[in-house]
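[1] Give me the fold of what follows.
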Amino acid sequence: MSVDDAKPVEHEDEEHITEEEREEAATLTRLKSRIVYEIIRQEGRAELSRPQSSIWWSGIAAGLAISMSLVMEAYLRKSLPDTDWRPLVENFGYAAGFLLVMLSRLQLFTENTVTAVLPTLADPCRRTILGTTRLWGTVFLANMAGTLIAAIFWTYSGAMSQDVSAIALELSLHVAHWGPGETFVRALPAGFLIAALVWMMPSSEGSEFWVILFFTYLIALGEFAHVVVGSAELFMVALAGEQGIFKLIGVNLLPALFGNIIGGAGLFAILAWGQVHEEMEEQD
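    Below is the predicted model:
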């Protein structure tokens, strides 16, 4: 082999790129996390300034829509044979409610744990803390009202056949049998995954359906606890007279709530903020 043959090959494309353009490309690459952070922070600021009534009605609609996760799972289980692979298919039904809620831009509590907390982390003052608390409280109560209405409808309306209704109750009882510690631990990854989903949405334009489907399928497959979907299941258990509502709230609902908050706001939001806040300060 000659000396000339051993020379490294220069890519022709690189000859047409100036040093300034290379620096600009590197800057844009570094900005990606900051841009996503800023998009979500601006969304959070917009949510904090929305009228209370708008947030309330959107939250109720989200509670109604999210019940479709349980309903779709029940219909899929009814249609599938009792085999080892059945959960791999029926758990896709869990995504139905999330697709309805997130693509319709309705107010879901676990989304707000991320979008609302980023402005608070950026500017931790009395105004932002009170605003975040107000938003969380309004959305959570509205979601609970929506899932309660949905549970009453699916239990008493006859819209579901008796066999599908029995399957929905069977799915709900599985969640109700978890203890408080188990529910809390199962709620941590659910909160984290929903927060990761929110973080990915700005860079997933055109692929939102598949991103939502994938992450919510993971929640269902892992049997993680989501407080809003879980509330629809727990209300159905209470309406069926299987367990008392106050016991379900204390043993299942509140541990799921705290687990989702810590997993979403406490873990993911702080990690997301931590990776960009110094860069944001340098930029300012």
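[2] Every contact and neighbour count from this point should use C-alpha atoms.
    OK.
[3] show me where the stretch 101-250 of the chain has helices.
    109-115, 117-122, 126-156, 162-176, 180-200, 208-221, 227-239, 245-248 (DSSP state H, counting those that start in this stretch).
[4] and the shortest one, which residues are buried?
    Same thing as helix 245-248. Ile245, Leu248 (16 or more other CA atoms under 10 Å).
[5] That one - contacts with which helices or strands?
    With contacts taken as 3 or more CA pairs under 8 Å, 6 or more residues apart in numbering; DSSP states H and E, helix 245-248 sits against helix 227-239.
[6] now the helix it packs on against helix 180-200, angle please.
    140 degrees (axes from the mean of the first three to the mean of the last three CA atoms, to 10 degrees).
[7] Which other helices and strands does helix 227-239 contact?
    Partner elements for helix 227-239 (3+ CA pairs under 8 Å, 6+ apart): helix 52-66, helix 68-79, helix 126-156, helix 162-176, helix 245-248, helix 254-261.
[8] give me every residue that touches Phe109.
    Gly59, Trp136, Val139, Phe140, Asn143, Val228 (CA atoms under 8 Å, 6 or more residues apart in numbering).
[9] got the helices and strands packed on helix 227-239 as a markdown table, with distance to Trp85 columns?
    As requested, these are exported to a markdown table (distance: least, CA to CA, whole Å):
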| stretch | distance to Trp85 |
| --- | --- |
| helix 52-66 | 25 |
| helix 68-79 | 11 |
| helix 126-156 | 27 |
| helix 162-176 | 17 |
| helix 245-248 | 30 |
| helix 254-261 | 27 |
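[10] Of the contacts of Phe109, which pair is most distant in space?
    Trp136 and Val228 (12.8 Å; CA to CA).
[11] Alongside the first, I'd like the structure of this one:
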Amino acid sequence: MAKAAEDAAYAKATGKPVKSFLLGLTAGGYIALGFVFFVTSQVGASSLAWSGGARILGGIVFATGLVLVVLTGAELFTSSTLTLTARASGRITWGQLLGNWGVVYVANFLGALTMVALVYLAGTWHNAHGGWGAVVLNTALAKLQHGFLQAFTLGVLCNLLVCLAVWAAYSGRTTTDKILAVTMPIALFVAAGFEHSVANMFMVPLALLIKDTAGADFWHEAGLNRADYADLSWPNFLLDNLAPVTLGNIVGGGVMIGILYWTIFQYVEGPPKQPPGTEQHR
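    Model (predicted):
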């Protein structure tokens, strides 16, 4: 699995940037669709006696996004942090690593924003008498209430689980194996409220668009007061959420999973040894 992860990381970092960009667009869109599923599952959840159950359900359905990423070979920034393994082995340069990260990060953002536009224009946020849009607004606002250190730490915890899910998926031999390997770690991070940079690229911009354009009828129907969402702004999102969460995602996935397992299985244990008698002689 460690070798498979490193080989995949090498292939990503040395592949054609345009391919990474296009696959990054799809990954941003798939994660956004996972959040669409999550929001739908949370409409009316505040009225449930067991709200923790609603969070667990939301996490399970959100996992659809990463399942699609894994099964289609899309490139997601958070899992691309595992390219640190190929850098640790000296198979790629820092320039190749950072170049791949930059291309995939921008593509993920554009893919997520594409889904923002589609969901907004489809009027999905009006569903359930504005309840769907209310979940978006309240979820996004909560994300901007964290301090820098807290947002960073939540990002660490999130991508630790995301990269664990991707790493575990390398053990799968069937589609069912991979789905099962991915689902529960992703459900855990969502249910616990950890922070995923690419998911936030969809949720917060959609909330900002709703806040800035919704008419009085929406606010009345949803039972919300626009003034309560004054903290929802692009500077707050980019500086107080996206920046620390992205840094946390790099540490949680690239270092705590990628480098840790590379150290255990590649550095400490060394490359797999050939069984006696199988060596090739000149």
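[12] hang on, the earlier thing: so between Trp136 and Val228 of structure 1, which is more surrounded?
    Val228 (25 against 21; other CA atoms under 10 Å).
[13] Could you pull up the residues touching the equivalent of the more buried one over in structure 2?
    Matched by TM-score structural alignment, Val228 of structure 1 corresponds to Val198 in structure 2. Applying CA under 8 Å, 6+ apart, one finds that Val198 of structure 2 lies in contact with Gly28, Ile31, Phe77, Thr78, Asn108, Phe109, Ala112.
[14] how near is Val198 of structure 2 to Gly130 of structure 2?
    Val198 of structure 2 sits 25 Å away from Gly130 of structure 2, taking CA to CA, to the nearest Å as the criterion.
[15] still on that earlier bit, of the helices of the stretch 101-250 of structure 1, which is nearest Glu14 of structure 1?
    Short answer: helix 180-200, nearest of the helices of the stretch 101-250 of structure 1 by CA to CA, at 31.2 Å.
[16] Which strands and helices lie in contact with that closest one?
    Using 3+ CA pairs under 8 Å, 6+ apart: helix 180-200 of structure 1 touches helix 19-48, helix 109-115, helix 208-221, helix 254-261.
[17] 10 Å instead?
    Applying 3 or more CA pairs under 10 Å, 6 or more residues apart in numbering; DSSP states H and E, we find helix 180-200 of structure 1 packed against helix 19-48, helix 109-115, helix 208-221, helix 227-239, helix 254-261, helix 270-283.
[18] I'd like those laid out as TSV, including distance to Leu103 of structure 1.
    Converted to TSV, these look like this (distance: least, CA to CA, whole Å):
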stretch	distance to Leu103 of structure 1
helix 19-48	15
helix 109-115	12
helix 208-221	8
helix 227-239	17
helix 254-261	21
helix 270-283	23
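[19] Looking at those helices, spot the one closest to Pro81 of structure 1.
    Between these, helix 208-221 lies closest to Pro81 of structure 1; by CA to CA that is 17.8 Å.
[20] Pull the number of nearby residues for Met217 of structure 2.
    Rather than Met, residue 217 of structure 2 is Asp. Neighbour tally, Asp217 of structure 2, other CA under 10 Å: 10.
[21] What lines up with Ile179 of structure 2 in structure 1?
    Match for Ile179 of structure 2 (TM-score structural alignment): Phe209.
[22] For Arg105 of structure 1, see how far away its match is.
    Counting by CA to CA - Phe209 of structure 1 and Arg105 of structure 1 are separated by 13 Å.
[23] In terms of packing, which of these two has more residues around it?
    Higher neighbour count among Phe209 of structure 1 and Arg105: Phe209, with 17 against 11, using other CA under 10 Å.
[24] which non-adjacent residue is nearest the more buried one?
    Nearest residue to Phe209 of structure 1 in three dimensions, chain neighbours excluded: Leu99, at 6.9 Å (CA to CA, 6 or more residues apart in numbering).
[25] what's the counterpart of that neighbour in structure 2?
    So Leu99 of structure 1 corresponds to Val67, using TM-score structural alignment.
[26] Out of the helices and strands packed on helix 227-239 of structure 1, which one sits most buried?
    Mean neighbour count (mean count of other CA atoms under 10 Å) peaks for helix 254-261 among these, with a mean of 25.
[27] picking up where we left off before, between Phe209 and Arg105 of structure 1, what contacts are shared?
    Leu99 (CA atoms under 10 Å, 6 or more residues apart in numbering).
[28] Which member of the contacts of Phe109 of structure 1 is positioned nearest Ile167 of structure 1?
    Closest to Ile167 of structure 1, out of all of these and judged by CA to CA, is Val228, at 19.3 Å.
[29] Next one: that closest one from Leu221 of structure 1, what distance?
    Applying CA to CA to Val228 of structure 1 and Leu221 of structure 1 gives a distance of 17 Å.
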